[in-house]
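>>> predicted coordinates and the sequence they were generated for:
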Amino acid sequence: MVILFLHQNFPGQFAHLAPALAAAGHRVVALTSRFEESTRWRGVEVIAYRYDTPEGRKLHPWSSTFDSAVDRGATVFRACEALKARGLNPDVIVAHSGWGEALFLRHVWPGARIGVFAEFFYQAEGADIGFDPELAGPEIGRSARVEMKNLAMRLQLETADAAITPTHWQAEMHPPELRRKISVAFDGIDTDAIRPDARAELTLPGHGTFRPGEEIVTFVNRNLEPYRGFHVFMRALPDLLRARPQARVVIVGEDGVSYGTPPASGGSWKQALLDEVRDRIPDADWARVHFTGRIGREDFTRLLQVSRVHVYLTYPFVLSWSLIEAMSAGCAIVASDTAPVREAIRDGENGLLFDFFDGQRMVALVDRLMDDPAERIALGQAARQRAVQDYDLQRVCLPAQFRWIEAQSRSSA
C-alpha cells in the first residue's frame, strides 16, 4: 500500500505511525515544508515543499486564517500535481487539517482515501476561547469569527473519508454531522521507556543534581504561556516556596508562544511573570527555582522519575503529551480541573484536580502530597496503570491507528 502523509511540521503527530507503517512494508511518503530538501527518515520518503507566507494582502480579520489555509492548500496542490506527474498515486492520504494542506487533494487523486487528523474544532464558548477572563475581553462577533476560523478545517473534514483525533473530548468539539467520521486514538506514549525508576538521577548543567526522595516539584510546557497555566503557576510560586522550604521547583519550557498571543507589554510570558512575582520571592528561595528551557528526551524522562509532585494546567484545549508521560512515569499529579484533563485524570483516584484559576488550592494540594507518601504512591501507581491501559504506544495506540488506516484501505479496495 502507498500512504502519503501531509504535515507542515512533519512528523508531528505522525512521528510513530508513519515509520511503523514503513516498517510494516508499506511505501510511506511525507510531504512537508519543515525541511529544506527531500530526505529519508526512518523508512519514510520525506519530500520538501516550499511555502512562503504571503505579505501585503488586505484582508478582513475574520478571513485571515481561511486565506492562509487556502494559500498553503494551493501550494500543496501544486506540489501534489508534480508528485502525481512523477508517478505517485497513494492509496491512502493522511493529513493534519490545521493548516489547509488537505483542502484540494481530492482534485489531484480523486480515487484515494483521505483521512484527516482533526486536532481541534474551535468553539465560541465552552472551550479555550473566552475561558480566561484576564486575557479575553469583550468581543463583538466572536461566534462569526470562530465560524470563519473553523472553515478550512470543516471543508477538509467534509471532503475526507474519515478522521482521527486523540481524545473523546476533542472529537466532541466537532459538529455532530462531522463527528460521525471521527475515530478516537491517542498518539501514544512509550510506557516501557517512560516508567518509574527509584534509582534515577538527573544532572543539569547550572542546576545541579536531582534525586528521588527529594522535594522536587515539576512543571512542564513546550512554551511557558497562559494556555498551559504558566501565569497561574507563577503567581502561586511565592506561596509554594514559602510552604515548602526544602522544595526545588523545576520549570521546563521555552520562551515562545505555541497558542494564544504574547503579552501586551511585549517580550515573553516568562519575563512578564518574573517581573510580576520576583519581588515576592527572597533570594534564598529563588535559588530553589530552576528554569531549564527545553531539555532532551532522556533528561525529561529522568526528571519525571525524580519528581515528587508534577503540576499540569491547561485551558480547555488539546491535551499535552507531557501529562500522559508524567502518568506513565508514576508521578503524583496535581492538575487543573478542565475538560481534557478529566478524560485522563479522575480526582482522588489517579491525581488531584483543582480549579484552573485557584493557585492557592494548587499550593495546598502540592503541600498535602509532599507530606503524605502513601497518597503520593497510590496516586502515582494508579496514574501509571491508566497510562499503560489506555495510552501505551505499542499495545494500544499504534494498533488502533493501524486499524484506522486499514479501514481506509479496505474501503478503497
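In hand now; what should we look at?
>>> CA only for contacts and neighbour counts going forward, please
Fine.
>>> and the helices in this protein?
Taking DSSP state H, the helices of the chain run over residues 17-23, 64-85, 142-159, 168-172, 176-179, 230-243, 269-277, 283-286, 297-306, 321-328, 339-344, 359-370, 373-391, 398-412.
>>> what ranges do the strands span in the stretch 1-150 of the chain?
2-6, 27-32, 39-41, 44-48, 92-96, 113-117 (DSSP state E, counting those that start in this stretch).
>>> turn those strands into JSON lines, columns for mean neighbour count.
Formatted as JSON lines, the strands of the stretch 1-150 of the chain follow (neighbours: other C-alpha atoms under 10 Å):
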{"stretch": "strand 2-6", "mean neighbour count": "23"}
{"stretch": "strand 27-32", "mean neighbour count": "23"}
{"stretch": "strand 39-41", "mean neighbour count": "12"}
{"stretch": "strand 44-48", "mean neighbour count": "21"}
{"stretch": "strand 92-96", "mean neighbour count": "25"}
{"stretch": "strand 113-117", "mean neighbour count": "26"}
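>>> distance to residue 132 added to these, as JSON lines?
Below are the strands of the stretch 1-150 of the chain laid out as JSON lines (distance: least, C-alpha to C-alpha, whole Å):
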{"stretch": "strand 2-6", "distance to residue 132": "33"}
{"stretch": "strand 27-32", "distance to residue 132": "34"}
{"stretch": "strand 39-41", "distance to residue 132": "40"}
{"stretch": "strand 44-48", "distance to residue 132": "38"}
{"stretch": "strand 92-96", "distance to residue 132": "27"}
{"stretch": "strand 113-117", "distance to residue 132": "27"}
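>>> mind checking these for the one nearest to residue 80?
With C-alpha to C-alpha, the closest approach to residue 80 among the strands of the stretch 1-150 of the chain belongs to strand 27-32: 8.6 Å.
>>> helices and strands around the closest one, which ones?
The contact analysis (3 or more C-alpha pairs under 8 Å, 6 or more residues apart in numbering; DSSP states H and E) places strand 27-32 against strand 2-6, helix 17-23, strand 44-48.
>>> one more pass at 6 Å, please.
Packing partners of strand 27-32 (3 or more C-alpha pairs under 6 Å, 6 or more residues apart in numbering; DSSP states H and E): strand 2-6, strand 44-48.
>>> distance from the last one to the middle of the chain?
The one in question is strand 44-48. Put simply, strand 44-48 sits 23 Å off its chain's centre (C-alpha atoms, centre = their mean, to the nearest Å).
>>> just stretch 159-175 next, same as before
Going by C-alpha atoms, centre = their mean, the spacing between the C-alpha centre of stretch 159-175 and its chain's C-alpha centre is 15 Å.
>>> and here's the other structure:
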Amino acid sequence: MPSGALRLALISLHTSPLADVGSGDAGGMNVMLRHSADALAGLGHQVEIFTRRAAADLPDRLELPSGVVVHHLTAGPPAPAGKREHEDFIAPFGAALAAQWSDWDIVHSHHWFSGMAAQPLAVDHGRPHVQTYHSIAAPNGRPLGEGEPPEGPGRIDGERHLAKTSDAVLAVSHAEAATVTGRLGADGERVFVVPPGVDVELFHPIEGEPRSTLVLAARLEPLKGVDLAIRALALLPAQIRPDLHVLGAPSGAYPGYDEELRALAAELGVASRLQFNGAVARARLARCFATARAVLVPSHSESYGLTALEASACGVPVIASGAGGLREAVHDGVTGLIVPSRDPQHWADAIAGMLTDPDRAAALGQQGRELALRRTWRATAQGWERVYRRLLGAGTPTTGLG
C-alpha cells in the first residue's frame, strides 16, 4: 500500500452497495457507500466492504474496478429479507465478520444493524469504530403513518448504544447530527457532518430537449410521500397538469403498495397522468431528471435527500418537504422550493408556480447545478478521511459537528 494509506472496513449488513437502487431496500445509502468507497480507494486507501449474502450465487469475494473488495457473508438464509428481519441476523453476521477479521485501521458501520454487529469486535481488537446511521428511528410515541410498521424491538436502544460508544459518528447532515446528539445522547465532540456527494458527470443538464414531466424517485413506501404528490397533482389546473413519473419499486416491507397508489390516482381522476416506471438504472434516472420540469421529494423524513442533489446536478429545480436534511440538500428559493406543509394544496400551488414561471425554474436549476459542482464524492471521501486520521491521532485536530 502507498505510504500513509489506511486499511478500511466498511460494514453494510442489510443492503449491498451492488444492489439496484430503487428496488427492495436499496436507496441513497447504497449510492453513498459505493461512491464513497470508490473515492476512498482513489485516494490510495485499501477498502473492503462487508455485506450479507442475499442470494446463493453471490461470490464470497468480488473486486470492483476501483480496487474496492466486496465480501458477502452468510448470515441467515441466502435470500432477500425485509429490513425488520435483519435484526435477527446481527449476531450471525457479527460471527461471520469475526472470522474474517483483519488488521484494519478503521471499522466504519453503516446503519444500526451493522454497528451492533461490528462495534463489539472493534472494541475487542482495539480499533476505532465509526458509525453512520443513514436513518434514525422515529421517537417513541410518534403516531405511525398509514401502512407503516412499528420499529424493530432493538432499534432505538441499539442506536442509542452506538451513539454513546462509537469513537465517532459521521452524520450526513446537521439535521441528523442534531438528532444524534439530542435524541440519542451522543457527545457532540464526537459527531461530524460530512454531506454526500454527487456524480456530476452522470447527472448533468441536457440541453435542447423539451421538459414535460414531474419526476419522483424513491422506493415505494409511505415514508416517501408519493401519495402527497398524487394528491397535489390532482389539484393542479387541468390545462397545466403534466404527467408524474414515479421511479422506484415497492420496498420489501410494502409489497403491492404501488397498487394502493394507483387506486388513489384513479379515485382522484389522475390515473392517466401517473406513470410507474419501477426501479431504473442510474443512467436512465439521470436522463429522467434532466428532462423533467421539476423533481418532487415529498418525504416525511430524510437524513439528507440524495435524489434532491442529483436532480440539482441535472439543472432541474427541486420541490421538497422540509424534512430533516432536505433543507440542506435544497436551498429554499435558490436551488428549489421547500414546502413545510403537507397540505396537498400548498404543494399544488408550489408546483403550479414552477410550471408557469419557466425563467424562475431555469434560474433555480442553474444554481442547483452550481451547488452540485461543489459536492463531489471525492470531497465526501476526504471528509471521512479527516475523521479517520483524527481518530488515529494522525491528522489536524477537528472539532465535532464540523
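Looks like it came in fine. Note that the structure is predicted; figures quoted are calculated from it, not measured.
>>> quick revisit: so which of the helices of structure 1 is the most surrounded?
Scoring the helices of structure 1 by mean neighbour count under mean count of other C-alpha atoms under 10 Å gives helix 321-328 as the most buried, with a mean of 25.
>>> for it, give me the average deviation versus structure 2.
With mean C-alpha distance after the TM-score superposition for structure 1, helix 321-328 of structure 1 departs from structure 2 by a mean of 1.0 Å once superposed.
>>> now that helix: which residue numbers in structure 2?
Matched against structure 2 by TM-score structural alignment, helix 321-328 of structure 1 falls on residues 306-313.
>>> quick check: residue 289 of structure 1 touching residue 251?
No - counting by C-alpha atoms under 6 Å, residue 289 of structure 1 stays clear of residue 251, with 7.6 Å between them.
>>> who has more neighbours out of the two?
Shown here are residue 289 of structure 1 and residue 251; by other C-alpha atoms under 10 Å, residue 251 has more neighbours (22 against 17).
>>> how close does that one sit to residue 310 of structure 1?
Per C-alpha to C-alpha, to the nearest Å, residue 251 of structure 1 is found 10 Å from residue 310 of structure 1.
>>> could you find the closest non-adjacent residue to residue 32 of structure 1?
In space, and not counting its chain neighbours, residue 32 of structure 1 is closest to residue 8: 4.6 Å by C-alpha to C-alpha, 6 or more residues apart in numbering.
>>> ok, now which ones touch that neighbour?
Taking C-alpha atoms under 6 Å, 6 or more residues apart in numbering, we find residue 8 of structure 1 in contact with 32, 33, 34.
>>> and the residues you listed as JSON lines, adding distance to residue 366 of structure 1?
Below are the contacts of residue 8 of structure 1 laid out as JSON lines (distance: C-alpha to C-alpha, whole Å):
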{"residue": "32", "distance to residue 366 of structure 1": "42"}
{"residue": "33", "distance to residue 366 of structure 1": "43"}
{"residue": "34", "distance to residue 366 of structure 1": "40"}
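>>> not counting residues beside it along the chain, what's closest to the counterpart of residue 304 of structure 1 in structure 2?
Under the alignment by TM-score structural alignment, residue 304 of structure 1 pairs with residue 289 in structure 2. Distances taken as C-alpha to C-alpha, 6+ apart place residue 311 nearest to residue 289 of structure 2, at 5.6 Å, with adjacent residues excluded.
>>> mind putting the helices of structure 1 into TSV with distance to residue 111 of structure 1?
Converted to TSV, the helices of structure 1 look like this (distance: least, C-alpha to C-alpha, whole Å):
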stretch	distance to residue 111 of structure 1
helix 17-23	21
helix 64-85	13
helix 142-159	12
helix 168-172	26
helix 176-179	21
helix 230-243	46
helix 269-277	47
helix 283-286	61
helix 297-306	40
helix 321-328	34
helix 339-344	36
helix 359-370	53
helix 373-391	33
helix 398-412	8
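>>> for those, which one sits closest to residue 350 of structure 1?
helix 373-391 (4.5 Å).
>>> packing partners of the closest one?
Applying 3+ C-alpha pairs under 6 Å, 6+ apart, we find helix 373-391 of structure 1 packed against helix 321-328.
>>> now the angle from the helix it packs on to helix 297-306?
50 degrees (axes from the mean of the first three to the mean of the last three C-alpha atoms, to 10 degrees).
>>> and the angle for helix 321-328 of structure 1 with helix 373-391?
Helix 321-328 of structure 1 and helix 373-391 meet at an angle of 120 degrees, taking the same axes, to 10 degrees as the criterion.
>>> now do the contacts for the most centrally placed residue in structure 2.
Central residue of structure 2 (C-alpha atoms, centre = their mean): residue 28, 2.5 Å from the mean position. Shown in contact with residue 28 of structure 2 (C-alpha under 6 Å, 6+ apart): residue 306.
>>> not counting its neighbours along the chain, what's nearest the residue opposite residue 184 of structure 1 in structure 2 once aligned?
Matched by TM-score structural alignment, residue 184 of structure 1 corresponds to residue 193 in structure 2. Nearest residue to residue 193 of structure 2 in three dimensions, chain neighbours excluded: residue 171, at 4.8 Å (C-alpha to C-alpha, 6+ apart).
>>> and that neighbour, how far from residue 221 of structure 2?
In terms of C-alpha to C-alpha, residue 171 of structure 2 sits 24 Å off from residue 221 of structure 2.
>>> verify the stated contact: residue 169 of structure 2 with residue 131.
Yes - shown here, residue 169 of structure 2 and residue 131 form a contact pair, counting by C-alpha under 6 Å, at 4.7 Å.
>>> how near is residue 106 of structure 1 to residue 159 of structure 1?
Relative to residue 159 of structure 1, and taking C-alpha to C-alpha, residue 106 of structure 1 is found at 8 Å.
>>> again with residue 294 of structure 1
With the distance defined as C-alpha to C-alpha, residue 294 of structure 1 ends up 38 Å from residue 159 of structure 1.
>>> any idea which residue of structure 1 is furthest from its center?
Of all residues in structure 1 (C-alpha atoms, centre = their mean), residue 85 lies farthest out, 35.7 Å.
>>> ok, now how distant is that one from residue 74 of structure 1?
From residue 85 of structure 1 to residue 74 of structure 1 the distance is 17 Å (C-alpha to C-alpha).
>>> also residue 380 of structure 1?
Taken as C-alpha to C-alpha, the span from residue 380 of structure 1 to residue 74 of structure 1 is 48 Å.
>>> mind checking how far the closest residue to residue 315 of structure 2 other than its chain neighbours is from residue 77 of structure 2?
Distances taken as C-alpha to C-alpha, 6+ apart place residue 365 nearest to residue 315 of structure 2, at 4.1 Å, with adjacent residues excluded. Separation of residue 365 of structure 2 from residue 77 of structure 2 (C-alpha to C-alpha): 46 Å.
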